[in-house]
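S.K.: when you get a sec, could you give me coordinates for this:
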Amino acid sequence: MFVDKVKIYVKAGDGGNGQKAFRREKYVPMGGPAGGDGGKGGDIVFQVDEGLRTLLDFRYQKHFKAERGEHGRSKAQHGANAEDMVIKVPPGTVIIDDDTQAVIADLTRHDQRVVVARGGRGGRGNMRFATPANPAPDIAEKGEPGEERYLVLELKVMADVGLAGFPSVGKSTLLSSVSKAKPKIAAYHFTTLSPNLGVVDVGDGRSFVMADLPGLIEGAHIGAGLGHQFLRHIERTRVIVHVVDMAGTEGRNPYQDWVKINQELEQYNLRLMERPQIIAANKMDVPGAEENLAHFRENVGEQYPIYPISAATKQGVQELLYGIADLLDQIPATPLVEEIEQEERKVYKDEPVEEDTFTVRKENEIYVVEGAKIEKLFKMTDFNHYDSVQRFARILRKMGVDDELRRLGAENGDSVRIADYEFEFVE
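M.R.: Got it, this is the predicted structure:
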């Protein structure tokens, strides 16, 4: 089964908790704090494996959670960092944030890696909070929560040659005749529902990867038929081989077919029109094909090479393969990848997050405080210890949360909610 789009959930590891401990050694009076820091949680990392060709594995496992860091120890021992969780994906995988629809990464090369969720840092042990005013602090942080998000993985097939054309023009028959690929072939539209890949041996020591892609129809660029599934894959091909039913067995005009498909490619992505194109005039063994080919040549002119073939009888197929291989020899394999990387540098740069910002609003009789820094601080505070609670309240005062609550009318004893917990406002 070929799977080219999945939605998954990833959760990086939480940081380990800091330790609250004191030195208790003989002959060392008032040894002071000795609680170590927690270890960092594991990151979620995607890595390209060129041996993979589909996202099928993600159909059966859709949740990925990295290990948390080890807790800090006494005697100032730091907890161990957790190992990263490395998830293998095929080349051509595009990673999209499901909430924002922003593209996180476009993975094209073997062993290329990207961190999609970062593990939380370890909480600080009480030795980190020692000051001349408080040499024996009773404070230790909890580990920072790891990032979590829903992702959409889209696979764009990495092939040298993509077969384009209307349904039932003979793309699958051509692929099966030139490679060992065995695509499903039947006399109805959309027999091919997903891409089929085949390695083509030209016969003179050269070879290339050919993709038989689902057929296009008018309106494909806006998602009609299998439009987006098809067009997503053709973006990656170095050469487009446009297969045309020159016999017009479906009652359509071959030249109009060619024009309409090119219009769909152009409206989906203008850059596709810059891609080298070869025309395979198929079904030349059917009566009427020769007359249609002559008319086709008059309209197209010399802009694109035209190869008369019959995929069923293999007539002219070898000449087509030589023509494709010669064209591939003239096209470097790297520009497309470099183009993708340039877009990656422009589009996928993380924007700085203003963590110090917060909002306070009144919801019925409860004041709700929201803000990334406040919520993170809340999760890392151990409310079982008085010193930790005092530190939490002190930081909120410095940020101006108390002043904002008073401005909105909060009085002594009113309820204040942070995350899922409620507190009393105390003057």
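S.K.: CA atoms for contacts and neighbours, from now on please.
M.R.: Will do.
S.K.: nearest residue to the middle of this structure?
M.R.: Geometric centre of the chain, nearest residue: Ile95, 0.5 Å, by C-alpha atoms, centre = their mean.
S.K.: list the residues that contact that one.
M.R.: Contact analysis of Ile95 by C-alpha atoms under 8 Å, 6 or more residues apart in numbering lists Val103, Ile104, Ala105, Asp106, Leu151, Val152, Leu153, Glu154.
S.K.: buried subset of these?
M.R.: Buried by 16 or more other C-alpha atoms under 10 Å: Val103, Ile104, Ala105, Asp106, Leu151, Val152, Leu153, Glu154, out of these.
S.K.: quick check: closest non-adjacent residue to the first one.
M.R.: Pointing back at Val103 there. Spatial nearest neighbour of Val103, excluding adjacent residues (C-alpha to C-alpha, 6 or more residues apart in numbering): Ile96 at 4.4 Å.
S.K.: can you tell me the helix or strand for the one you found?
M.R.: Using DSSP states H and E, Ile96 falls within strand 93-97.
S.K.: quick one on the thing from earlier: for Thr173, state which of the buried ones among the contacts of Ile95 is nearest.
M.R.: Nearest to Thr173, judged by C-alpha to C-alpha, of the buried ones among the contacts of Ile95 is Glu154 at 26.8 Å.
S.K.: from the buried ones among the contacts of Ile95, pick the one nearest Glu370.
M.R.: Using C-alpha to C-alpha, Leu151 is the member of the buried ones among the contacts of Ile95 that sits closest to Glu370, with 24.7 Å.
S.K.: next, the second sequence, to be compared with the first:
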Amino acid sequence: MLSQRIFKWFSKLDDKVTTSVMSNYTNFRERKFVDQVKVKFQAGNGGNGCVSHFRDRNVLTGAPDGGDGGKGGDILLKASHHFTDLHMFKGKPIIGNNGKSGGGLGRFGKDGGDLHISVPVGTLIYEILSETQSVNQAGVRKIQYNKKFLSDLDEEGKEVLIVKGGKGGRGNQNHRSIKEQEKGTLGQVKEIFMELKCIADCGLVGFPNAGKSTFLASVSRSLPKIANYPFTTLTPLVGKVKFVDNSAFTIADIPGIIEESHQNKGLGLEFLRHIERTHVLIFMLDISGSHNEEPWKNFEILKNELLQYRSDFLDKPYIVVANKTDIEPDSQRRIKELEQKVGKKVFEISAKHGLGIGEVILELRRILQEMGKIVYY
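M.R.: Next comes the predicted model:
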């Protein structure tokens, strides 16, 4: 609705202006999701110390009164729910505030203020020790980093010191042996690699166009892009499910997985990191057979792809959901066959019409309560 009103308003202007402005508006809405980034951090340098002696018209060579230089500013990263990805760091080095130099008459330099930079909750921080570049047979350049783990910012408000500011140079007021100006030390410089892993209680796994985004939109206030073609979802999205007793849990939706995704087919398994931290998996299967496979075969393919990514992925509890039962006349036979192959109950739903969704949500809540993962607000 908002985009339609904007276009209607701009349609009164010149056609070239309208096209230009609307293309920029569209580009803004479709901004690329950034979940991995390399950033250079440089802390502030310390200020110089001062060598000075008190003088006035009556005193020609007075006592030393040179002040110390100020300390350089540190740079810290802090977890915040106000950000969803790392696009703000793309190609931008972060430079801290320098300390001010000391002066005569005992004037000390001002310290450089510390920088507290917010990042999304769930960001992993690594220091890059070295990097190597290689080119595969397709001519694609790949960069590999030798990294040192620094911190996991998995809680709101959690903070970590990245680089420390330089010390200020000493002045001769408090250090009378100093005869020449002492320079402040340089601030630390580090190459940092940041990787975002979304934090959610439940993770949706399924083939493209299986109805994962429709399900998420039905149970939360999330607004994913929904369309009748594969790979509509290109970036991870988290929605919150709230109950009348003020309890809640979150569900993460990621781009669809296809067979041989571990060989980088489709969108690969790159986005599976965003459901690594989940407590429960939701296998969303299209019961209508639009993927030209029996649902149980799709389930086996999904399980295999998850195990190719991490061998312990299926150690966590999971439920199986059969979607699109409203358009499949033979859904009962398919679901019974699926239950026999899976060995557990299969939940029948129609995410588009909201049928059977309540039962799925209550089952997820029951599992999370048993694990002690339900949050009350």
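S.K.: that older thread, farthest-separated two in the contacts of Ile95 of the first structure?
M.R.: Asp106 and Leu151 (13.1 Å).
S.K.: can you tell me how far the most far-flung residue of the second structure relative to its centre is from Gly66 of the second structure?
M.R.: Residue farthest from the centre of the second structure, counting by C-alpha atoms, centre = their mean, is Asn58 at 65.7 Å. When distance is defined by C-alpha to C-alpha, to the nearest Å, Asn58 of the second structure is 19 Å away from Gly66 of the second structure.
S.K.: got it, and Val346 of the second structure?
M.R.: From Val346 of the second structure over to Gly66 of the second structure (counting by C-alpha to C-alpha), the distance is 78 Å.
S.K.: strands along the stretch 251-377 of the second structure, start to end?
M.R.: Using DSSP state E, counting those that start in this stretch, the strands of the stretch 251-377 of the second structure run over residues 280-286, 318-323, 346-348, 375-376.
S.K.: just say helix, strand or coil for Lys78 of the second structure.
M.R.: Secondary structure, DSSP: H, G, I helix; E, B strand; the rest coil: Lys78 of the second structure is strand.
S.K.: please identify the most buried of the strands of the stretch 251-377 of the second structure.
M.R.: strand 280-286 (a mean of 25; mean count of other C-alpha atoms under 10 Å).
S.K.: next, the angle from that one to strand 318-323.
M.R.: Interaxial angle of strand 280-286 of the second structure relative to strand 318-323 (axes from the mean of the first three to the mean of the last three C-alpha atoms, to 10 degrees): 30 degrees.
S.K.: among the contacts of Ile95 of the first structure, name the ones in strands.
M.R.: Per DSSP state E, strands hold the following members of the contacts of Ile95 of the first structure: Val103, Ile104, Ala105, Asp106, Leu151, Val152, Leu153, Glu154.
S.K.: may I see those organised as TSV, with distance to Asn196 of the first structure added?
M.R.: Shown next, in TSV, are these (distance: C-alpha to C-alpha, whole Å):
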residue	distance to Asn196 of the first structure
Val103	26
Ile104	27
Ala105	25
Asp106	21
Leu151	25
Val152	22
Leu153	19
Glu154	16
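S.K.: from Leu314 of the second structure, how far off is Asn298 of the second structure?
M.R.: 16 Å.
S.K.: please say which of the two ends up with more neighbours.
M.R.: Asn298 (23 against 14; other C-alpha atoms under 10 Å).
S.K.: what's the counterpart of the more buried one in the first structure?
M.R.: Residue pairing (TM-score structural alignment): Asn298 of the second structure is matched to Asp257 of the first structure.
S.K.: the equivalent of Glu148 of the first structure over in the second structure - nearest residue in space that isn't next to it in sequence?
M.R.: Counting by TM-score structural alignment, Glu148 of the first structure corresponds to Val189 in the second structure. Leaving aside its chain neighbours, Val189 of the second structure sits nearest to Gln42 (4.4 Å; criterion: C-alpha to C-alpha, 6+ apart).
S.K.: test my guess that that neighbour contacts Lys92.
M.R.: No - the criterion here is C-alpha atoms under 8 Å, and Gln42 of the second structure misses it with Lys92 at 11.5 Å.
S.K.: so between the two, which is more surrounded?
M.R.: Higher neighbour count among Gln42 of the second structure and Lys92: Gln42, with 24 against 11, using other C-alpha under 10 Å.
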